[in-house]
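Colleague: okay, here's the prediction I keep looking at, along with the sequence it came from:
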Amino acid sequence: MRRRFGTSAALASVGVAIVIGTAACTSGDPQPQPSQPSTSRPTPMAPSAPTATAPEFRPELSAAENLAFFDWVNAAVVAANGAAGGRDFIDALTAAGFDKAQMQVTADTTTIGEAADSVQFSVVFQGECLVGQYGPKSGGYHGAVRPPLGTGACLVGQTRPIDW
């Protein structure tokens, strides 16, 4: 019985860490009302080859309507390089037609030079944010549509310049 409690406690700790980590990446805006459909991925995408038929990029449509394309591009990056970093995602999204000037990306390394647990990247698109996250500690790739922050940006905290 004691072992079972330890496992439950460990799982609860992981769950709390995920909630706290996720809360740190939000703008503080209220969550969508239950009547609104969620545009985030409920489960991470495993690094695998993208589907044979790519979703179509439709720049005149909303971010939510282009999320499948955004995710498809990023899944291709992961399939090509399981150790992909921020530049890989930014370059692929730019090649796919997204505006590089509207993108943000976090650093691939921590301030002490260690590999980051995950990299986040975003595109301001049609007044919303297409946000992606990938890394060994994030459970694979995740994509979502989120409202922009009050600053108009998508990511909280320090991002790196996209100067390439």
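Modeller: Arrived safely. Residues are numbered from 1 along each chain as shown.
Colleague: hey, let's count contacts and neighbours off CA atoms from now on
Modeller: OK.
Colleague: got a list of what the residue nearest the centre of the chain touches?
Modeller: The centroid of the chain falls nearest to residue 132 when counting by C-alpha atoms, centre = their mean (1.8 Å). Residue 132 sits next to 71, 74, 120-122, 141-144 when contact means C-alpha atoms under 8 Å, 6 or more residues apart in numbering.
Colleague: can you give me how far the longest helix anywhere in the chain is from the chain middle?
Modeller: Of all the elements of type helix in the chain, the one with the most residues (DSSP state H) is helix 2-23. Centroid separation for helix 2-23 versus its chain: 22 Å, with C-alpha atoms, centre = their mean, to the nearest Å.
Colleague: right, and the helix or strand after it?
Modeller: Downstream of helix 2-23, the next assigned helix or strand under DSSP states H and E is helix 63-80.
Colleague: here comes the other one, which I'd like you to weigh against the first:
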Amino acid sequence: MARRHRSTAALALAAAALTLGLAGCSLFGGGAPDPSASGDPSASDTPAPTAPAASLELRPELSASENLAFFDSVNAAVVAANAEAGGRAFIDALVAAGFDKATMEVSSDLTTEGKAADSVQFAVRFQDECLVGQYGPASGGYHGAVRPLLGTGDCLVGETRPIDW
């Protein structure tokens, strides 16, 4: 009988630990911290949203941080539709969702050697901030964040490709 109580207690303890662990993940965003994050909650990577995209909408009068969940939902839908999506797919989806194409930047899908890039970055300048997305095998999937504008007025560092389609 004592063995049964120990087993029950062990199961209860494991269930409690799992529950606390999952609660901690949902409260604190889960996963390992981003070493490049500035400590600003609006600048941290966000996982794909759990709310259905239909319940979210672009709210231009709100801040970039307040529109991040919508930005993420649009990009998560792109990934769900095509796991091999490149920069154009993200830009086209963001335009279709109401973001202004003239405020967007995207990195190349190809390296200088003509090989597929390990990840693609894309951004929307939004109310003096940047909604930035990154997707690809080197980035561990999709990540979205709000970042400050660079001194150049751009969102992405380095050479970007023209969005001329």
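Modeller: That came through, no problem. Quantities reported herein were computed from a predicted structural model and do not represent experimental measurements.
Colleague: quick one on the thing from earlier: just put the contacts of residue 132 of the first structure in CSV and tack on distance to residue 63 of the first structure, secondary structure and neighbour count.
Modeller: Formatted as CSV, the contacts of residue 132 of the first structure follow (distance: C-alpha to C-alpha, whole Å; DSSP: H, G, I helix; E, B strand; the rest coil; neighbours: other C-alpha atoms under 10 Å):
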residue, distance to residue 63 of the first structure, secondary structure, neighbour count
71, 11, helix, 23
74, 15, helix, 27
120, 17, strand, 24
121, 15, strand, 24
122, 11, strand, 28
141, 18, strand, 23
142, 15, strand, 22
143, 11, strand, 27
144, 9, strand, 21
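Colleague: between those, which sits nearest residue 157 of the first structure?
Modeller: Using C-alpha to C-alpha, residue 120 is the member of the contacts of residue 132 of the first structure that lies nearest residue 157 of the first structure, at 10.9 Å.
Colleague: got a list of what the closest one touches?
Modeller: 86, 105-106, 131-134, 155.
Colleague: closest to residue 112 of the first structure out of these?
Modeller: For these, the nearest to residue 112 of the first structure is residue 106 (14.8 Å; C-alpha to C-alpha).
Colleague: could you report the neighbour count for that closest one?
Modeller: Neighbourhood size, residue 106 of the first structure [other C-alpha atoms under 10 Å]: 24.
Colleague: so the residue lying closest to it once chain neighbours are set aside is in which element?
Modeller: Leaving aside its sequence neighbours, residue 106 of the first structure sits nearest to residue 159 (C-alpha to C-alpha, 6 or more residues apart in numbering; 4.5 Å). Using DSSP H and E, residue 159 of the first structure maps to neither a helix nor a strand.
Colleague: how close does residue 159 of the first structure sit to residue 103 of the first structure?
Modeller: Per C-alpha to C-alpha, to the nearest Å, residue 159 of the first structure is found 10 Å from residue 103 of the first structure.
Colleague: and the two? Which one has more around it.
Modeller: Remark: of residue 159 of the first structure and residue 103, residue 103 carries more neighbours, 23 against 13, as counted by other C-alpha under 10 Å.
Colleague: contacting residues around that one?
Modeller: 90, 121-124, 162.
Colleague: let me know the closest of these to residue 82 of the first structure.
Modeller: residue 90 (15.4 Å).
Colleague: SS state for that closest one?
Modeller: helix (DSSP: H, G, I helix; E, B strand; the rest coil).
Colleague: tell me how far residue 13 of the second structure lies from residue 2 of the second structure.
Modeller: Counting by C-alpha to C-alpha, the gap from residue 13 of the second structure to residue 2 of the second structure is 16 Å.
Colleague: swap in residue 38 of the second structure?
Modeller: 52 Å.
Colleague: neighbour count: the two, which is higher?
Modeller: residue 38 (11 against 7).
Colleague: distance of that one from residue 25 of the second structure?
Modeller: For residue 38 of the second structure relative to residue 25 of the second structure (C-alpha to C-alpha), the value is 20 Å.
Colleague: residue 58 of the second structure now?
Modeller: 27 Å.
Colleague: compare those two and say which is more crowded by neighbours.
Modeller: residue 58 (15 against 12).
Colleague: can you pull the contacts of that one?
Modeller: 67, 70-71, 97-99.
Colleague: 7 Å instead?
Modeller: Residue 58 of the second structure is in contact with 67, 70, 98, counting by C-alpha atoms under 7 Å, 6 or more residues apart in numbering.
Colleague: and residue 11 of the second structure, by the same measure?
Modeller: Residue 11 of the second structure neighbours (C-alpha under 7 Å, 6+ apart): none.
Colleague: returning to that earlier point: ranking the contacts of residue 120 of the first structure by neighbours, who comes first?
Modeller: residue 134 leads the contacts of residue 120 of the first structure on contacts (other C-alpha under 10 Å) with 27 neighbours.
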